[in-house]
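In: Okay, sequence plus prediction incoming.
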Amino acid sequence: MNTITWLHISDLHFKDEDKWNQNKVLDKLLDDVEERNSRDGLRPNCIFVTGDITCKGSSKGYELAGAFFDDLLKATGLGKERLFVVPGNHDVDQKAVTSGAKLIAKGIDDRDTINDIIASEEDRRTLFPKFQHYAKFVNDWFGSDMPFNDEKYYYVRPFPVAGKNVAILGLNSAILSLGDSKQDRLALGERQVDLALKEAKGADLRIALMHHPFECMLPFDREDCEATLLKQCDFILHGHLHQTGILGLKTPDAEGMVLAAGACYKHRKYPNACNWVRLDFDSGQGTVYLREYSGKGGGFWTKDVRTYRNVDDGWYPFKLGSKKTSKDKKKTRGGRTGVRPAKMDPALLEAAYLRHVVRSCKSLPLGIIDPRAMEQTRQQTMDLAPLYVSLNTTSQAVDEGESPKGKGKRGRPDESMIRDREPRVLGALEAAALERRMVLLGGPGSGKSTFVNYLALCLAGERLEKTGEWLARLGPAWTHGSLLPLRVTLREFAAGEFCDGTADGLWNFIIDSLAAHTLGDFEPVLRRRLLEGGVLVILDGLDGVPDPKRRWAVHDAVLGFSSVHAHEKNRYLVTCRGYAYQEAGWRLDDFREHTLAPLDEERIDRFITGWYEEIVRLGWKSPAEGKKLIEHLQTTIRRTDLSPLAGNPLQLTMMTSLHFSWGRLPDDRAELYQEMVRLLLVRWQEARLGQEVGVTRMVSPGDLESALERVAFVAHRAQEGADGPADVTEAQLRSVFQECLEGSWDKAGDLVAFIKDRAGLLIEKAPGVYTFPHRSYQEYLAGSYLAVQPDFPDRIAGLVRENYAQWREVALWAVAVTARLKKMTYIAADAASALCPCDEPRSDASPEIWRAASLSGEVLLEIGLREVEALDRHRSMVSRVRQWLQALLEQGKLRPRERVVTGNVLARLGDPRFRPEAFFLPADDMLGFVEIPAGPFLMGSDKKQDPSAYDDELPQHPVTLQGFYIGRYPVTVAQFRAFVEDSGYGPKYAEYIKGLDTHPVAYVTWHDTRAYCDWLTDRLRSWEGTPEPLAGLLRNGSGDGKPWRVILPSEAEWEKAARGKDGRIHPWGDEIDPDRANYDDTGIGATSPAGCFPAGAGPYGCLDMAGNVWEWTRSLWGKERGKPDFKYPYDPADRRRENLKAGDEISRVLRGGAFYYLVRLLRCAFRYRFVPGYRGRLTGFRVSLSPFFSEI
């Protein structure tokens, strides 16, 4: 027969501790191989094993693999020369990965680097110890037929079959792997591919084997290798994803086919699977036979009818390309010719899908629109498009030509940002355009879902109408054209049967959702779009289910889906609440984070204008009335008690709705939600007073509100969710409502039926399933329910400790309702006391205890600090809360973002770490000044120790300095504000004294810092409270009669204070850790309160010397940005480099990095520079006390 048949297996994961389960599955595979031969005539000509033979690259794993391969060859009757293997990332022995290998892998940033590494014998020798056990296995088991070493890292093995010369290309996609799929930066390398293809030249059939799919490769490597292999190989086989895949790609110059084998053994959630492939050259027909393992009835292998719905008999036929058919072929056999065609034209199917997206996203939720107006015009809705206002993030924008993160391969970061202008924040749409994979963070009602709905609406509208108008709405920031939007509500996915932690599960949910809207025929079109690229995948509400198992299943499914559908033209946008994203291990690998910022005054005004213009369009107000209402609300909303609320898009929407309906606005958010709930219950009141009768007359609005509060609490408790409103079943509603209706289940059903049409606070989302208009309503109502419970304080404390993410917002609502609506401040304060332990802070307290203590501070702010301190029995409690929050910061408890939130709360409560009467300097014996002893230290960098070093940091050399003092923290907002208010100094940019007290002051020029230093020098010299020896040094000097002064440190003083004597790379040591500093990878995106990173302290105890803000020094850099005039070695006696009178055209040195910058710029030796007049939100300073006096 003129055929070739192969068995493709992958991902065996052999390990000794799982031997029994492995044997159970693989023994059945051997039986299935023999049965396929006897029953179906499938006798393989060869066997392909595409990597991950073992689980950890261990010698014992390969012993097991060798024994199985012996049995497999016996079952097939093949010799070893017909078994082909390639390594995967699990074939890497992580214990043997050298530091040199890590440096090589992490240093890859372009195709030339990859090719240079592969070409370098030295680099290959550095990389290959990790393959020690794989290499021994291959060399021992296969012998000389298939050598594997640092020279023979790939192979090409020809063999004749069916009259054809077949070449097998064994490619090593794990050559750069470190063994950890989450950390790996993978590549084949153009050189490896070209060498292998050159050796395979002349073959009739080329089959490439590799472990990793193209989507796992670095983008530039994929660009180089994928097209080449698809053009010059007939089949590309891989594994890694643990999921079967068939992808035929036919273009004018390529007929490649990509086949993925599932995991042959993985004792976890993935089904075990393998593939058989038969090519019939006479008929021009190929067939893929899909097999999977079933654990039923003792276990057996069977047809895989699960992976592809239209491959219902487990086999997939396809046509061979012209190059692969026999030249004398005269006819083809009958039978199936492939996947069933779509029932309709793909363009029509897509149009139907897009119209569904538009319908889903174009309108505001009815629950936040005045129900009385909606009764008058039931068919009209308020469109989202004219009301939408652009949102900003807390990240800083990087304009064209700028590179403040220091991403360049060589040279220094570009510094066009030195221009004298204010920094610009990054818009949410800009962020989504910038990041191919992004997590958008924000609090409740911050606009996350509205933003993704608007983006999906504009993209769908443009693909439908193709006029350019919808893309124009997105503006020039969106540079990716009209991508196909695929929007998934993860809360709904988590609640269903498909949530199994896999990419397939998420895909099946998507297809099921399409079918529910009669869009099932769109499945093959959508699949093709994902494979070809050009889809924006929107995954809304990552934290929708904190039931631990299902929550992690959602997390894993999102990661898996983004890995499977990783085409570089696909983009991913995930939304999540900020505090819920901080759980250990919860962050999505390779997803960049951006946090939504509150609305500013301009955006608030634009929203109000758009709202009332839409009201006028709908005919609900006249143009003259609309104009008057716009002016009135824009003025009213600037009240000091309302402006903080208006920055939240949901609360702004509700305030605007209330203003339209009632002509007034409440004073705070508790009253706001109370009025909003009552607004939504207006329909109920109107029904009772009108002609409708029955159950409506038996339940008052107050009773209904109380019942809904209990419904909200019960649903919230059962949901165990952190985002999105809960689903409430009709049975749950009836069980609560019947208590208001004399226990009648039938009347409760009538009441539910009435609510469905009229109440407004519950929306029917599916037959018999209801939900609240927004999760914040659910949380408010659940909090209202708790507020009237007799054990409220202890109960809320218990719930918070049990599940912080679930109950945090509910607790704050309960306190707000108790304190401000029910005027029971003392009970609300009892809740704060219950949340904060009564004893002294304990370092061994659990994270749950620390989180509850942190929340107690927020509770005090929710009540009002002045109100609580007026209660005699709670004055000591306020001090206790401050003490716990201070300990949380100083001991480095919880995750960095949580510490930042705690630090912000402590700043508003009054941070005991600082003394207001001492110019807000630190409350220690030395006012925060840390002594740095005289003596030598190592300055600069040694590239052997620190390959990230820049040339201007060289050479590393000893420098001897006199003793001096330096600030433990950077200068804070409160400290600088004290200077401004006391001295009358006129700041040119007032923003730098408007922030929270304990954040480092920013937006300061070098001249601003000098003015502060001079002022503080005078104040400490004259103030009676200045401690010794500071007072003596400032007034008399150190015995030479030359008084010391408060001044900026030199860059040498700064560096010694940061790193000490030993030349360490970072203040704490050589290894980077996001828990030790506020920089890019920490994901905070803004300054943090002083001292939030105690683990990042330097050897002398100075904090925040890496990240947070750049810190000015008094040292000169020079006139050229890229080349310092003042080079190393540093001479302390050369006062020219510290000349305080130098002109403003000469840049000064800054040190330490900032919150927006990458780790490379956080190193102690890194030198940055700005002209003295530059100000920005990234620049601050810390002071020193020194004998420096020369001003040349």
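Out: On my side now, so go ahead. Numbers count the residues shown, from 1 in each chain.
In: only C-alpha atoms for contact and neighbour calcs from this point on.
Out: OK.
In: Isn't residue 1048 up against residue 1182?
Out: Yes - checked against Cα atoms under 8 Å, the pair residue 1048 and residue 1182 is within contact range at 6.8 Å.
In: between the two, what contacts are shared?
Out: Residues touching both residue 1048 and residue 1182 (Cα atoms under 8 Å, 6 or more residues apart in numbering): residue 1112.
In: Which residue of these two possesses the greater neighbour count?
Out: Neighbours per residue, other Cα atoms under 10 Å: of residue 1048 and residue 1182, the larger number sits with residue 1048, 27 against 24.
In: can you give me the strands for the stretch 351-500 of the chain?
Out: 392-396, 425-427, 437-442, 484-489 (DSSP state E, counting those that start in this stretch).
In: Now the last one: buried residues?
Out: If I follow you right, that is strand 484-489. Burial within strand 484-489, assessed by neighbour count using 16 or more other Cα atoms under 10 Å, is assigned to 484, 485, 486, 487, 488, 489.
In: is it true that the first one touches residue 536?
Out: Just to be clear, that refers to residue 484. Yes - with contact defined as Cα under 8 Å, residue 484 counts as touching residue 536 (5.9 Å).
In: distance of residue 673 from residue 756?
Out: Here the criterion is Cα to Cα, to the nearest Å. By it, residue 673 lies 21 Å from residue 756.
In: Over to residue 789?
Out: Computed as Cα to Cα, the residue 789 to residue 756 distance reads 28 Å.
In: Please identify which of the two sits among more neighbours.
Out: Between residue 789 and residue 756, residue 756 has the larger neighbour count (other Cα under 10 Å), namely 16 against 11.
In: dump the residue contacts of the more buried one.
Out: Contact analysis of residue 756 by Cα under 8 Å, 6+ apart lists 762, 763, 764.
In: Using JSON lines, lay out those residues together with neighbour count.
Out: Conversion of the contacts of residue 756 to JSON lines gives the following (neighbours: other Cα atoms under 10 Å):
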{"residue": "762", "neighbour count": "23"}
{"residue": "763", "neighbour count": "21"}
{"residue": "764", "neighbour count": "20"}
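In: I'd like those written out as CSV, with distance to residue 776 and secondary structure added.
Out: What follows is the contacts of residue 756, written out as CSV (distance: Cα to Cα, whole Å; DSSP: H, G, I helix; E, B strand; the rest coil):
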residue, distance to residue 776, secondary structure
762, 13, coil
763, 14, strand
764, 17, strand
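In: between those, which is nearest residue 1030?
Out: Checking those against residue 1030 by Cα to Cα gives residue 762 as the nearest, at 66.0 Å.
In: then this one, side by side with the first:
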Amino acid sequence: GQPGAGKTISLRFIALMLAYGYGAARLGLFTPYIPILVRVADYARQLETQPNLALDKFLLAAIEQEYTSAPRLGEFLRHALGEGACMVLLDGLDEVDTDPLNGKSLHTKVVDKVRKFADVWCSDRPNRLILTSRIEGYWNAPLPDFTHVQLSPLRPPEEVEAFLLRWYTAHEHAHDPDLPPETVNARARDRVGGLLPGIMQWPSVRRLATNPLLLTILAFIYENVGRLPNRRIKLYEIAAQTLIESWRQAQTGLSDDLLAELGEDTIIRIMAPLAYWLHEARPGGTAPFEEWETRLQRILCEEEGFDAKNAHELIRRFLHHARHQTGLLAERGLGQLGFFHLTFEEYLAARYIASKRTDDQKKMLKDHWHDPRWQEVILLAAGQLGIIQNSEYINDYLSDIVLIQAENTAQLGRPAVLAGRALADIGERVVKRNVARLIKRHLRETMQDIDPDTDRPSPMPKIPLLTRADAADIWDELGELPEDLYEFVEISKTANPQTSKPTNPSPFAIAKYPVTNLQYQRFLEADDYADPALWQGFPKFDKKSQAMTGDWGDKGWKNYQAPYPPDRNKDGKLWPRYWHDPRLGIMRKGVPVVGVSWYEANAYCRWVVKHWGELDEGRTNPGLKPALLRLPTDAEWSLAAGGETPKNRFPWDKPGEATQDEKAILAHANVSKSGLSRTTPVGMYPLGVSLTDVWDMGGSVWEWQANFRRGTDGSLTLRGGSWSGGSDLARVSARIDDLPGRSNNDVGFRVLVGLPR
């Protein structure tokens, strides 16, 4: 999961439920597993001095050391492992150093040890093993044969509201355990009622609230400060200020002597180099007290100018202040001290980078940009420079990132992704236009895998697919869309590539791209969305794509009036089923809309033709004067895709050819083997363009067709394959079908305009 997505708390919740015996009721686990929860970084630290230490021996020794009152606990757990009765929970693979150790990185060594542990203890025995990691960097050395799942962002407003209600309920209980439940619930609802509108008001704050950690900080800030920041860096800044200034005072009503003596700025100046040192020298996030004292001595005397004679007492007071009064530091293991959450270590390390001169920043970027552990630090440093300090050096900083030269194939495109994420984080207003344009150009070239020598898509993939998808998502987040998004392609003027003869008896123009969330949003927000005329009289076509007598009558209108869940039917409008899903919905404007039924797709067509002259479609295609705009039929879609001969060809294949190589297919289309598990922004796959210049006809989303699949009633045809389907389903000849009232997360549509003969 992403930083702050809830990886650690999920493992703790699993451990707690198993410990209480609630595994069946809360987790669906009917085996009463014994939970064993450890930090991967603690194991990695011991591997540095004991490279042959097996994971099972470390687990048993760590448990015995932690629970000294139970001297035979290790023996008991070894027996439990042998019986397959343990749930081993390993937290934080991303906190392990990636620097080389004896020719192999420590990170890779840990992965090897975990895999061997799983082979011994989980293959022939029913033990379970769960390991958490941030996404960034994981796929460089993944665990084979493990099931991979990702913690989804919270969906606003429903899941955000549910989270806040639970958070405030716990907050009220902690503040006054004697309050009756009805009072606690009423107060929690009142607080959520005050906070939630502020979150939903601004898209930038709403985006922050999809992350559980950031949402918790938002609630914390709202309680203590009463205002909400709209940028991530401001969120961390206010949280750090609140921790340093207000935490102890809010708890006790007493002011802090050290804060009054040193001041907040000095405390931050001391904490920032400490965080940078810890992040660089101690990837596990902890160091012995003695090392903290030594490092503090150097900072206080050499950088802050304190007298060495008085430094010892100040160090003692400072560490006490950071641990017990601000809560920024916490004891994490016997004799080990670290920041209470990795995010604040990263934030303060970023403050240190932002405080340095340009040449020093450039060296830091060169040293760390390729390491996934430093990505958050680099992004937050950009926020500190651009938003908090409002420094003109942000332009040099972002330019330095985007122009970094990759050292190997795996790094291709990563500088553009890193610079793009920084730009999306801080907003374009704080940087020069030429810098923003430079970053966007590199993002487009990365997502389309453009060869810099030819300025054309690489015929064989060079940039890793996950990097391309990341670049496309950021390009979309920055509001970029294909310049020809609203264009139609006139198939009537296009010869059939297999016969070189015009074969379409009914000329038409088809949309160059599937309908995107941005385009569909116009319909949802229209005043005439619920006009009955838009929902009735849809044309009927049989399985051979021939027009049938009569039409669909009022079936679409009846479907619109049918009862729907509250999250779909709001204010008299049917919201697409996944409209608020952060992976598929309106937060990603340039991806194909999904979760719409066949009826909803047809109503959209009616609305577009009704308002044609007012819309971008009409302005972009002045030569088209549609009397009818609808879904394509099977035959029309096939023609736009280049035909079905040979049977196994894809839309991009030349006459007589059919792509077979899996890597080549993945370079052309978003299918399940791509591993992206989501729709991708239109315009990402230039190699996948059909011979008639129509985009995204293979993969990404299935497309509703106007005609029945079988007979003259029942299910409608779907074409094109999807992100969740196999590669073969993206071939032109592939078809599936579904009922007109159904909606799915991999089904969208494109539109067609009939032309005069």
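Out: Nice, thanks for sending it over. Just so you know, these numbers come straight off a predicted model, no measurement behind them.
In: Let me see the TM-score of these two.
Out: For this chain pair, the superposition-based TM-score is 0.76 by TM-score structural alignment, normalised by the length of the second structure; 664 aligned residues with a Cα RMSD of 4.2 Å.
In: Most tightly packed of the strands of the stretch 351-500 of the first structure?
Out: Each of the strands of the stretch 351-500 of the first structure was given a mean neighbour count from mean count of other Cα atoms under 10 Å, and the largest, a mean of 24, is that of strand 437-442.
In: relative orientation of it and strand 392-396 in degrees?
Out: Here strand 437-442 of the first structure runs at 120 degrees with respect to strand 392-396, directions being taken by axes from the mean of the first three to the mean of the last three Cα atoms, to 10 degrees.
In: Check which helices and strands strand 437-442 of the first structure is in contact with.
Out: Of the remaining helices and strands, those touching strand 437-442 of the first structure by 3 or more Cα pairs under 8 Å, 6 or more residues apart in numbering; DSSP states H and E are helix 448-465, strand 571-577, strand 592-595.
In: Now render these as CSV, adding mean neighbour count and distance to residue 1091 of the first structure.
Out: Supplementary listing: these in CSV, determined by neighbours: other Cα atoms under 10 Å; distance: least, Cα to Cα, whole Å:
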stretch, mean neighbour count, distance to residue 1091 of the first structure
helix 448-465, 22, 31
strand 571-577, 24, 25
strand 592-595, 24, 22
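In: Out of those, flag the one nearest residue 818 of the first structure.
Out: Closest to residue 818 of the first structure of those is strand 571-577 (Cα to Cα; 25.3 Å).
In: neighbouring contacts of the closest one?
Out: 432, 436-444, 448-449, 534-543, 562, 722-723.
In: which SS class is the equivalent of residue 399 of the second structure over in the first structure?
Out: Taking TM-score structural alignment as the alignment basis, one finds that residue 399 of the second structure is matched in the first structure by residue 833. Three states are possible here, and by DSSP: H, G, I helix; E, B strand; the rest coil the one that applies to residue 833 of the first structure is helix.
In: what do you get for residue 207 of the first structure?
Out: strand.
In: residues near it, how many?
Out: Applying other Cα under 10 Å, we find 22 other residues in the vicinity of residue 207 of the first structure.
In: same deal with residue 984 of the first structure?
Out: For residue 984 of the first structure, the number of neighbouring residues by other Cα under 10 Å comes to 9.
In: right, and the strands of the stretch 351-500 of the first structure - which one's nearest residue 847 of the first structure?
Out: Taking Cα to Cα, strand 437-442 is the member of the strands of the stretch 351-500 of the first structure nearest to residue 847 of the first structure, at 22.1 Å.
In: just the angle between that closest one and strand 571-577, please?
Out: Interaxial angle, strand 437-442 of the first structure versus strand 571-577 (the same axes, to 10 degrees): 30 degrees.
In: quick one: the lengthiest helix in the second structure to chain centroid distance?
Out: The longest helix of the second structure (DSSP state H) is helix 181-201. In terms of Cα atoms, centre = their mean, to the nearest Å, the gap separating the centre of helix 181-201 of the second structure from the centre of its chain is 27 Å.
In: and it, what other elements does it pack with?
Out: helix 158-175, helix 203-208.
In: Off-centre distance for the shortest one?
Out: Per Cα atoms, centre = their mean, the displacement of helix 203-208 of the second structure from the mean C-alpha position of its chain is 14 Å.
In: helices or strands up against it?
Out: If contacts are counted by 3+ Cα pairs under 8 Å, 6+ apart, helix 203-208 of the second structure sits against helix 181-201.
In: cool, and the longest one?
Out: Counting by 3+ Cα pairs under 8 Å, 6+ apart, the packing neighbours recorded for helix 158-175 of the second structure are helix 181-201, helix 212-224.
In: Could you dump those into a markdown table and include distance to residue 308 of the second structure and mean neighbour count?
Out: Conversion of these to a markdown table gives the following (distance: least, Cα to Cα, whole Å; neighbours: other Cα atoms under 10 Å):
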| stretch | distance to residue 308 of the second structure | mean neighbour count |
| --- | --- | --- |
| helix 181-201 | 48 | 16 |
| helix 212-224 | 37 | 19 |
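In: Export those helices to TSV and append columns for distance to residue 729 of the second structure.
Out: Output for those, formatted as TSV (distance: least, Cα to Cα, whole Å):
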stretch	distance to residue 729 of the second structure
helix 181-201	39
helix 212-224	37
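In: Go through these and name the closest to residue 682 of the second structure.
Out: Taking Cα to Cα as the criterion, helix 181-201 is the member of these that comes nearest to residue 682 of the second structure, at 27.0 Å.
In: and the angle for that closest one with helix 212-224?
Out: Using the same axes, to 10 degrees, the interaxial angle of helix 181-201 of the second structure with respect to helix 212-224 works out to 110 degrees.
In: Export the helices and strands packed on strand 437-442 of the first structure to TSV and append columns for distance to residue 1079 of the first structure.
Out: Shown next, in TSV, are these (distance: least, Cα to Cα, whole Å):
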stretch	distance to residue 1079 of the first structure
helix 448-465	24
strand 571-577	21
strand 592-595	13
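In: looking at those, which is closest to residue 958 of the first structure?
Out: Nearest to residue 958 of the first structure among these is strand 592-595 (39.8 Å), distances taken as Cα to Cα.
In: For that closest one, name the packing helices and strands.
Out: strand 392-396, strand 437-442.
In: Let's see that with 10 Å instead.
Out: For strand 592-595 of the first structure, the elements it packs on are strand 392-396, helix 428-434, strand 437-442, strand 571-577, judged by 3 or more Cα pairs under 10 Å, 6 or more residues apart in numbering; DSSP states H and E.
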